[in-house]
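Trainee: Sequence first, then the predicted structure:
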Amino acid sequence: MPRLAAFCGAVVIGAAIYCLIYNMLAGYQETLWNALRWPIVNLVPFIIALEHARRCTRWTQRSIFIGIAITASLLLDFAIGDGESVAFELTRRLPTLGLSYALLLIGDARFAAAPAPARLSDAMTLPVPAEMVDQVRAAQNYVELHIGDRVITHRATMAQMERALPQDSFVRIHRSRIIRRDRIAKIGCGTVILNCGTELGVGARYRAHLN
């Protein structure tokens, strides 16, 4: 969050300086408030939304964040008293809307095209000791490390996590899930039941791993 706030601040200051210089060279007089207002209203909500949306696994979830950004941008615009009709302001934000989805698609494509790195040590890959992890779930460009009631989001692939976690303590049961062996209470036909009572499906290609 501090890094995101710092980035937003840098974008606002950079865009404001650009606006001031551009208008000065064009012969127009621009106030510092107007120069700051434009990036705060039109850029910051989308930057924050993209940071959260890129961590989501579903496009419906991503669209919710983008929709919140549009709503926040409109409310800020009208609160300041500079907005025109809602239809006009929505139309004016269509390029930003398209750019937001394009950036998410580019991020997905770059992650999918990236070659799997060589085997990494636990210290380089895991943000917490392996013995603290109950299970790992895939989350688009990230993985979710489940530690009791806590969930830590970490940028890695499931293949990386499978290599990094001790194979005698963890087993991959699905392309999107790795669990601790000692959390398994019962192995069924295509499922496993954890000590907490949760039943999880086992992918066909991973069933032999449970033996």
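Mentor: All right, it came through fine. Numbers count the residues shown, from 1 in each chain.
Trainee: Please make it C-alpha for all contacts and neighbour counts, starting now.
Mentor: Fine.
Trainee: So what touches the longest helix along the chain?
Mentor: Scanning the chain for the helix with the most residues, using DSSP state H, yields helix 2-25. Residues from elsewhere that reach helix 2-25, judged by CA atoms under 8 Å, 6 or more residues apart in numbering: 29-32, 35-36, 38-40, 43-44, 47-48, 51.
Trainee: quick one: which of the residues you listed is nearest residue 163?
Mentor: Minimum distance to residue 163 across the contacts of helix 2-25 is 27.7 Å, recorded for residue 51 (CA to CA).
Trainee: Is that closest one located within a strand, as I assumed?
Mentor: No - read with DSSP: H, G, I helix; E, B strand; the rest coil, residue 51 is helix and lies in no strand.
Trainee: Number of residues surrounding the residue nearest to it when sequence neighbours are not counted?
Mentor: Counting by CA to CA, 6 or more residues apart in numbering, residue 51 lies nearest to residue 4, which is 8.0 Å off, once chain neighbours are set aside. By the criterion of other CA atoms under 10 Å, residue 4 has 12 neighbours.
Trainee: Using the three-state scheme, assign the residue most central in space within the chain.
Mentor: Ranked by distance to the mean C-alpha position of the chain (CA atoms, centre = their mean), the top residue is residue 55 at 1.7 Å. Counting by three-state DSSP, the backbone at residue 55 sits in coil.
Trainee: hang on, it packs against residue 144?
Mentor: No - between residue 55 and residue 144 there is no contact, the gap being 10.2 Å when judged by CA atoms under 8 Å.
Trainee: burial count for residue 103?
Mentor: For residue 103, the neighbour count with other CA under 10 Å is 13.
Trainee: where's it, which helix or strand?
Mentor: helix 94-113 (DSSP states H and E).
Trainee: helices and strands around that helix, which ones?
Mentor: helix 44-53 (3 or more CA pairs under 8 Å, 6 or more residues apart in numbering; DSSP states H and E).
Trainee: ok, second structure coming up, stack it against the first:
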Amino acid sequence: MTGLLERIFLRPLPSLQIVQIAVGLTVVTAAYCLAYTAFSGNMATLQEAFFWPIFNILPWFLCFEFGKRIAGWPRRLTAILMVLVGMAALDSLVANPLSLPAGDLLFQMTRRIPGAALVGALFVLTEIAKHYALGKGPASGALVEPDDLPLVASQILWVSAAGNYVELHGPEKPVLHRAPISAVERKLADQGFVRIHRSVLVSRRAVEKVVNDLVILKCGQQFKVGNRYRSALA
């Protein structure tokens, strides 16, 4: 899988990049609206031109980006439904500030079904991209080039060293990331992760209990604590 596809479908974008893309989408779409309406002979106002992408495009972009940060289809479908209903309700209230007509709300929801379907299709492509990477990458993991971690901290339960790589373990299949475990430890130092072995890093929120020198995670995974890491775990 190319780095570009990984960034689009697998990696959550940094906050600054999300803002840059959102601004770019808004400006480009607004310019298109102005040009299109000008040629049609009924030119839109500047406010109308910017209103359309803000209410019809940006929410779906943010929904897809949020979906990359959560695992499981129920949560993703819930996010799509919430965005669809929220956008429809907001659009209806803007058109009718004193009321929320059921018929108009239903219409607004219906016309946003294509956008919801597109985001759902992108999530499907995300899963396909993951499986493609899992088939191509070594050690049956999705191979991701060095830089930012391909998963956010809340998605990671534990990290295990794998030669020149680390395996990031979450609710789904492990993601293979090209970086030493010491570098990943530094990145996650302020995210509640603790080193319990020279080759294992765990999230404190994923720990069920500690029995003697054994760490038991909520998912059932168990690790033996290395002698030099006992104090850090305590």
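Mentor: Happy to help now that I have it. Because the structure is a prediction, the values reported are computed rather than measured.
Trainee: which residue ranges form the strands in structure 2?
Mentor: With strands called from DSSP state E, structure 2 shows them at 142-144, 158-162, 165-169, 175-177, 193-197, 200-203, 207-211, 214-217, 222-224.
Trainee: Need these in a markdown table (columns: distance to residue 88 of structure 2).
Mentor: A markdown table is the format used below for the strands of structure 2 (distance: least, CA to CA, whole Å):
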| stretch | distance to residue 88 of structure 2 |
| --- | --- |
| strand 142-144 | 37 |
| strand 158-162 | 40 |
| strand 165-169 | 37 |
| strand 175-177 | 37 |
| strand 193-197 | 40 |
| strand 200-203 | 39 |
| strand 207-211 | 41 |
| strand 214-217 | 42 |
| strand 222-224 | 47 |
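Trainee: Is it possible to get TSV of those that adds distance to residue 108 of structure 2 and mean neighbour count?
Mentor: What follows is the strands of structure 2, written out as TSV (distance: least, CA to CA, whole Å; neighbours: other CA atoms under 10 Å):
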stretch	distance to residue 108 of structure 2	mean neighbour count
strand 142-144	39	26
strand 158-162	43	21
strand 165-169	40	23
strand 175-177	39	27
strand 193-197	44	22
strand 200-203	43	22
strand 207-211	45	14
strand 214-217	45	18
strand 222-224	50	16
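Trainee: In structure 1, what residue corresponds to residue 112 of structure 2?
Mentor: Following TM-score structural alignment, the counterpart assigned to residue 112 of structure 2 within structure 1 is residue 93.
Trainee: Leaving out chain neighbours, which residue sits closest to its match?
Mentor: residue 70 (7.6 Å).
Trainee: so the one you found touches residue 47, yeah?
Mentor: No - using CA under 8 Å, residue 70 of structure 1 is not in contact with residue 47; the gap is 11.2 Å.
Trainee: Just want to know which of the two has more residues nearby.
Mentor: Counting neighbours by other CA under 10 Å for residue 70 of structure 1 and for residue 47 shows that residue 70 has the greater number, 23 against 19.
Trainee: and the equivalent of the more buried one over in structure 2, what does it touch?
Mentor: Residue correspondence to structure 2 (TM-score structural alignment): residue 70 of structure 1 is matched to residue 84. Residue 84 of structure 2 sits next to 109, 112-113, 116 when contact means CA under 8 Å, 6+ apart.
Trainee: Can you go through these and name the buried ones?
Mentor: For the contacts of residue 84 of structure 2, a burial check counting by 16 or more other CA atoms under 10 Å picks out 109, 112, 116.
Trainee: ok, so what distance separates the first one from residue 89 of structure 2?
Mentor: It refers to residue 109 of structure 2. Applying CA to CA, to the nearest Å, the value for residue 109 of structure 2 to residue 89 of structure 2 is 8 Å.
Trainee: what's the closest of the strands of structure 2 to residue 129 of structure 2?
Mentor: The nearest among the strands of structure 2, by CA to CA, is strand 142-144 at 9.2 Å.
Trainee: Give me the contact list for the closest one.
Mentor: By CA under 8 Å, 6+ apart, strand 142-144 of structure 2 touches 3, 6, 130-131, 133-137, 150, 174-178.
Trainee: still on that earlier bit, can you tell me which of the contacts of residue 84 of structure 2 lies nearest to residue 78 of structure 2?
Mentor: residue 116 (11.1 Å).
Trainee: these two touch, right, the closest one and residue 79?
Mentor: No - if you go by CA under 8 Å, residue 116 of structure 2 and residue 79 don't touch, sitting 10.0 Å apart.
Trainee: Weed out the non-buried ones from the contacts of strand 142-144 of structure 2.
Mentor: Of these, these count as buried by 16+ other CA under 10 Å: 6, 130-131, 133-134, 137, 150, 174-178.
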